[in-house]
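> Sequence first, predicted model second:
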Amino acid sequence: MPPPAPAGSLLRPDLRIFQVFGANTDVGKTIWTTILCRASNCDTETTTWYLKPVSTGPANAADAKHLRTYAPGVVSETLFQYDLAVSPHLAARVSNRPTPSDQALIRSVRDFAMGCIPSGSGWLFIETAGGVHSPGPAGSTQADLYMPLRLPVILIGDHKLGGISLSISAFESLRMRGYDIVAVLLFEGEEYKNHEYLTDYFRRHHAVHLGVIPSPPLMDSGPQAMEHYYQEVSSQKQVAAVVTLLREYHDNRIRRLREMAVISCEKIWFPFTQHGTLLSEDVTVIDSAYEDHFQTLATQSNPALQAQGVLRPTFDGSASWWTQGLGHGNPKLALAAAYAASRYGHVTFAQAVHEPALTLAEMLLDGLQNPRLTRVFFSDNGSTGVEVAVKMALRATCNRYGWGTSKDVEVLGLRGSYHGDTIGAMDCSEPNTFNEKVEWYSGRGLWLEYPTVQCANGQWVVELPPIMAPGGTKSIEFRSLSEIFNVKRRKGQLQELYVRYILDTLGHSNNLTRKFGALLLEPIVLGAGGMALVDPLFQRTLVEVVRQRGVLFSNSEPTGYPPNEPRDKNDWCGLPVIFDEVFTGLYRLGHFSAASFLGVHPDISVHAKLLTGGLLPLAVTVASEGIFKEFDGVDKSDALLHGHSYTAHPVGCQVALESVRTMRKMESERKWDWASGQDNGWAEDLDGQADFKDHNGSAKCPHVWSVWSAEFVKWLSKQKSTPSKRVKGAWALGSILAIHLDPDQGTVGYESNAAAGIKNALLQANGLEDGIAWNVHSRALGNVFYVMASQVTSKESIDRLEFLMRSFFSGN
């Protein structure tokens, strides 16, 4: 059996669930909740529940006991009671019981809520302990602890001295974490009159309802005085207004979620979507997201799912189009964004600098460990970052070879590679489905065939395209993926075959008259072109050949110095080499840079996607000093005239700093050892990893590993049960799993529907695990199905996904 599914958001049409937070301890959370319980539990068709997940102090003074005393018709419960009246993390530490993990506590809350069965409609109020940031039993502050449930919040403000600041700070802490705060409630507080200021503040700045009631009697006034207070206050108009507000919020939320798909099909133009065949039921409605999961609207046609609530956890199988690195709703990234937004907003970057951009530039240059790279240029997305890189490279090549501002200069690349959807980036790819009907598209390049790597029938192979092995062996077997990445392979017949193919292609008479300005590669993995894992030996060889054969690209006498003799060891020769690491960089494949697998340093490197951990758009194009110097001069037109209104926007740079710093720390603290070690099957043949050396020095071939188990990849590669489940090959590296299926009816590439069956099956998964229904949202690339984990995905999540895919391919 797989590990238990994650506990998702709590939303039921028949149960209005609200979470009560306090701006501080002793602000009246329990009293206000008691009043709301009494006011909501006012007729025979309504049932109200009260839950205190964690309570500290003597049981005879517990909040649930107070509810049972003063709201006798309400079902009251406490999940974890600790006798010591201190913070829950301290109380749990000194108790003789095991401390529940955050996940266990959340699951217990969810189980309780799903066990509430109202006869008609019902209410559930969940009261927290202490203030917003009071720690839970395991030490996480409650604001972070309860994020997975995404419950709408009632915030009890502080009526005492200092309460204005505490109430506003608590509100902002919750908002920054994505909580919907439906109402702020507090006592009148005759002495300090906090309610007067806060009423105006919240209505004017946040359009949030603020409810005020008289303060309760003193604690030693006795039960009769307390009961009289509850009777009097619970029937007041301001309390009835709050109950009405909560009811309307809940009903409107349900209604809006259920109509969003239909309305979106009328108002939205979706990317990469053929609207001519789109049905509203094909649209996934996302209410929120946390870590690796969306909270999505469950289908209304399945009673089993509806019994589990309106929402269900849905694994983000594309890592939100390859951007998600540190989990959805990451508080650290949100805080970094808030800090920069308030400190800078956005400031110009033309001849100006700010700390987040400068520090990020320094950090990236240090992390890339590329002695060639010295300059960081900021843009807003990967496609634009590639266009900047091409601009840089073409200028350098045209200057060196004396071509002037040549309009017919092209790029070298690999067939099937794809570098983005803007017109310039499209022109760097061969004709394909993405660009064949784009009017201004004009492919400007020569694209080479390449050998691919996959596990086929349980055996790791390098498969050669027919042009490299006509009539000969088309696949070469290896013991493991590590052996394929072993740099000892450099000297051998296969590399000689690669060199011959590359030289024959470049030296073809039709190519000798063409002008090439750059070698543009996606290192190791071609992403949008079909998740192709390229033989690293071929890409390394291609870079070496291009750098050693500058005479193939000059087409004239070079100006100043020979094309094969760089001005210094870190200068480019032959052609500038651009690595498009928008997809593969920043730990996507398990290491900071995908270039480290090849042992060669590019002259220009492009990074985006994981740069900000999935929170904001940002890209960098990192270039060598030699490339940079090609734009020096006295004329303004000689400069790199490229920029965006939001170039190096401080919010994105600050978030990127936090993201990159966090991932580097995860690597240094060996957070991925569970995946990279022997237990996951990727630690084989490590002794065979040799050092490679080139003119830039020496380095060690990186360890090859994946969060997906090696045994699972081999099992997948053997599946042939039905035509729709016939696996041609599979591979996994870092966070990526790719399954290549035999094409349907001979259709290959993006237009194939071969992988649609897996995609739809995982999306429509209706199984229940531990009372929780969950599924997988994913994307397919024609006959290639892939699943992407984030850099914080747990082993339990991977095990659960592997179990689900095993069930699909096994027909269970």
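Structure's in. What do you need? Numbering: from 1, shown residues only.

> Going by C-alpha atoms from here, please, whenever you check contacts or count neighbours.
Fine.

> What count of nearby residues applies to Glu544?
Neighbour count for Glu544, taken as other C-alpha atoms under 10 Å: 14.

> So Phe538 sits against Val453, correct?
No. Phe538 lies out of contact with Val453 (C-alpha atoms under 8 Å); the separation is 10.9 Å.

> One more to weigh against that first structure:
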Amino acid sequence: MRQVGSVLWPKLRVLQVYGANTGVGKTIFSSLLCRAFQKRLPSVNYLKPVSTGPLDEADDHHIATLDTGVNSKCLFQFNDPVSPHLAVRSAGRPITDATVLAAVYDELSKHANGQDGISIVETAGGVLSPTPSGSSQADLYRPLRLPTLLVGDHNLGGIGTTISAWESLHMRGYDVHSVALFSEDRGVDRYGNFAYLRDYFQDRSVTAFSIPPPPPRNVNVEEDHQAMQEYYEQSAEHRDVMAFTERFLASHDKRIAEIRSMPEEAEKAIWHPFLQHTERSKDTIMAWDSAYGDYFQSYTTTQQTEQNSPADPEPSLLKPAFDGSASWWTQGLGHGNPTLALTAAYAAGRYGHVMFAGSIHKPALDLAQTLIEKSGNSRLKKVFYTDNGSTGMEVAVKMGLRASLMRYKPENPRDLDIRILGLKNSYHGDTIGTMDCSEPSIFNEKVEWYKGRGIWLDFPTVKMREGRWLVEPFEGAPFNTKYFHSLSDLFDFHQRHRDWDAYKRYLRETISDAVKQGDNIRLGSVIIEPIILGAGGMLFADPLYQRCLVEVAREFYEPNSTTSNGDGNGNGGDWTSMPIIFDEVFTGLYRLGRFSAASFLGLQPDIVVNAKLLTGGLLPLCTTTASDAIFSAFLSPSKTDALLHGHSYTAHPIGCAVANESLKQLQNLERAGAWESFKDDWSPRAFSYGVSYQGSEHAWSMWSWRFVSALSHKRNVDNVFALGSVLAISLKDVEGGGSGGGYASTAATGVRDALLRGEGSVGVDNSVVHSRVLGNVLYLMAAMTTTEETISGIEERVLEVLDG
């Protein structure tokens, strides 16, 4: 599989010609531009990807007849003079967007022969006209993101169609360099189209020009041919056409200069997060030119020494880079998603930003109701909006601790030593409050105001090693390594009653001993990242252990507490003991294959925080959803008892609207069975050796279980796990003296760098893999829309790199 992405060759310029409508003169403009560029460049090519109608009337035939010296070609020709999506049915041969894109890319690659030249790619019909597959042209060609000339509509009503066409391209991330159109009546702007559009686009930094239309068709073929030849010669010399060619050639050089200079300029001006800048240089900074689907379109100075393939003697400056971190775990519906972009544009046009204090708008109300309804948690009733996971968790901590203090009712709350109960290696964000909810680590050890207000427990971890799923105990745990036939068996808690009892006994004793260490210690809230602890090292916690922790916390002695009934949710109505906070910023909203990560544990926490996938990777937004009991802890006649937290962009309508659309698309994927093949691959029946599974829905991953099993046998891999779209590979840290190494380890950087260089499956795919590491752990993450074919290609590369 070859990944087709945006291209930028140093010597080959590419111009795509779109039309605001059919019959506006795209082929005429393409032909005269071929003539104009022939006066400046030695090589001029014309490409028509899709054409319908008789061959002798085809656009490439017209170009070949009238433009000598132009290499013209049509890739997909249909005889029926109808829309491509209809013509392809008559032809009886389905053609996918990927097929058209690959053909266009291959043809352009042939043109990139190291010689100065230009390729003009003419589309068919209007901007949103159907393609052979039925998609719109603007979406079909978007992965290439070619510089564009829009041929405007010179007819009556053409102002509106031209502006609409430009907006459709602009909203999808195209760079429209100019808008060109015919003057309606032999140079007279009869309808005023050009004058209006010139001013309209000037305000948007887009130039517009017009030229006289071609002469009327002559019934005499030879005379008609001669008249068109003369028209093209004259039009190619038109001052506005010449000015456009100069601007376009200059813009190509400027684009290259900018993308080449960005890493060096960034080194001077940018302070990057989570990076020691003594290790950074202009050669290690990647520049993103754009992104689409699963891929960045990337530039680095180091990748330019290699060629893409033997068929591509002049390498493109841009390479597709698989977004292996899902853009810090936010990406779920593909970059450049046109529906999300259109949703954001609508909300921006309808609202812009409106303040949220004491008011409501429909996007925020709809989102809150969806989260409450779809959570599967009958406790959750109120949604509080913030902008990111860290601040959302900050709010959750404020909620939980206030509710606990309302139960303790101390005379002076500051006399109590309120502690968070959580797991080691947790990470809940970088705000001051959330930092104090994590144990001392590399993230906070140099932060002077960090205090660490918690009791943090060791926990057993889930992993696959040498083909076997296991739960590995921590040092000093009162249990041994446990093995399982399948990942789903590990989630079948009813078959693990002995583990259940052992975990609860251990947790009761450990928590009790910790509380007794001080006279005024009180437990304020339990905070956990359900299933996977992300930034702390991509650690897969034994889900039964996490469930037992919540059960013990809810039964743990506190003033006026009730006793748990064993289902993990208490029997005291909506409130039992200390608040349970689930940090689902990373693991929620289908990242692990389900809407709620809490559902894996069979628990109903009191507070849940969601972000990351909430807006499909487009905008920052976070929700903290709480129970009525938590909400009631802030009710009183005094304003000072309210939850005095917020920011100017609280519940911004654009983010809420995009979140609604994002959740809709994710739920549609689930309803449509988009992940059924992944689920079938991970079905316990496929590899459980006859062991029956009693669970209602088994655990599954988008990464194939054969791949995961193969990884677990690699000599340099200590262990691996996969769940939902997440894959984590723990490399053996030889220099560190063992299998671990922690966040400061560099054991995984070699694999990361090899994937970024494009090692593995060289010659099959022209892309690279961009990934992140957490110490000795290299993790990869797919979007929820990533195809099996794409994932299979990434799997192949990873295996080859590890073998190397």
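Everything's here; your move. Keep in mind the model is a prediction, meaning the values are calculated, not measured.

> Work out the TM-score between the chains.
Once superposed, chain against chain, the TM-score is 0.94 (TM-score structural alignment, normalised by the length of structure 2); 779 aligned residues with a C-alpha RMSD of 1.8 Å.

> More neighbours: Phe538 and Val453 of structure 1, which one.
Val453 (25 against 22).

> Mind telling me what that one corresponds to in structure 2?
In structure 2, the residue paired with Val453 of structure 1 is Val462, using TM-score structural alignment.

> now the strands for the stretch 201-350 of structure 1?
Per DSSP state E, counting those that start in this stretch, the stretch 201-350 of structure 1 carries strands over the ranges 209-213, 286-290, 293-297, 311-316.

> so where is the third one in structure 2?
Structural correspondence for strand 293-297 of structure 1: residues 295-299 of structure 2, per TM-score structural alignment.

> Could you give the separation of that stretch from the chain centroid?
Averaging C-alpha positions (C-alpha atoms, centre = their mean, to the nearest Å) puts stretch 295-299 of structure 2 13 Å from its chain's average.

> Same question for stretch 281-299 of structure 1.
Here stretch 281-299 of structure 1 is found 14 Å from its chain centre; the criterion is C-alpha atoms, centre = their mean.

> Now the terminal residues of it, how far apart.
Length of stretch 281-299 of structure 1, first residue to last, C-alpha to C-alpha, to the nearest Å: 8 Å.

> residues making contact with it?
8-9, 147-148, 150, 257-258, 260-261, 305-306, 309-316, 319, 326-330, 789-790, 792-793 (C-alpha atoms under 8 Å, 6 or more residues apart in numbering).

> Can I get the buried part of the residues you listed as one ChimeraX selection?
Only the buried entries of the contacts of stretch 281-299 of structure 1 go into this ChimeraX selection, using 16 or more other C-alpha atoms under 10 Å:
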select :8,9,147,148,150,257,258,260,261,305,306,309,310,311,312,313,314,315,316,319,326,327,328,329,330,789,790,792,793
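
> ok, now which ones touch Ser6 of structure 2?
Counted by C-alpha under 8 Å, 6+ apart, Ser6 of structure 2 has contacts Pro143, Leu144, Arg145, Leu146, Ser290, Gln297, Leu318, Lys319, Pro320.

> The third one and Ser290 of structure 2, how far apart?
This means Arg145 of structure 2. Distance, Arg145 of structure 2 to Ser290 of structure 2, using C-alpha to C-alpha: 8 Å.

> Likewise for the fourth one?
The span separating Leu146 of structure 2 from Ser290 of structure 2 equals 11 Å under the rule C-alpha to C-alpha.
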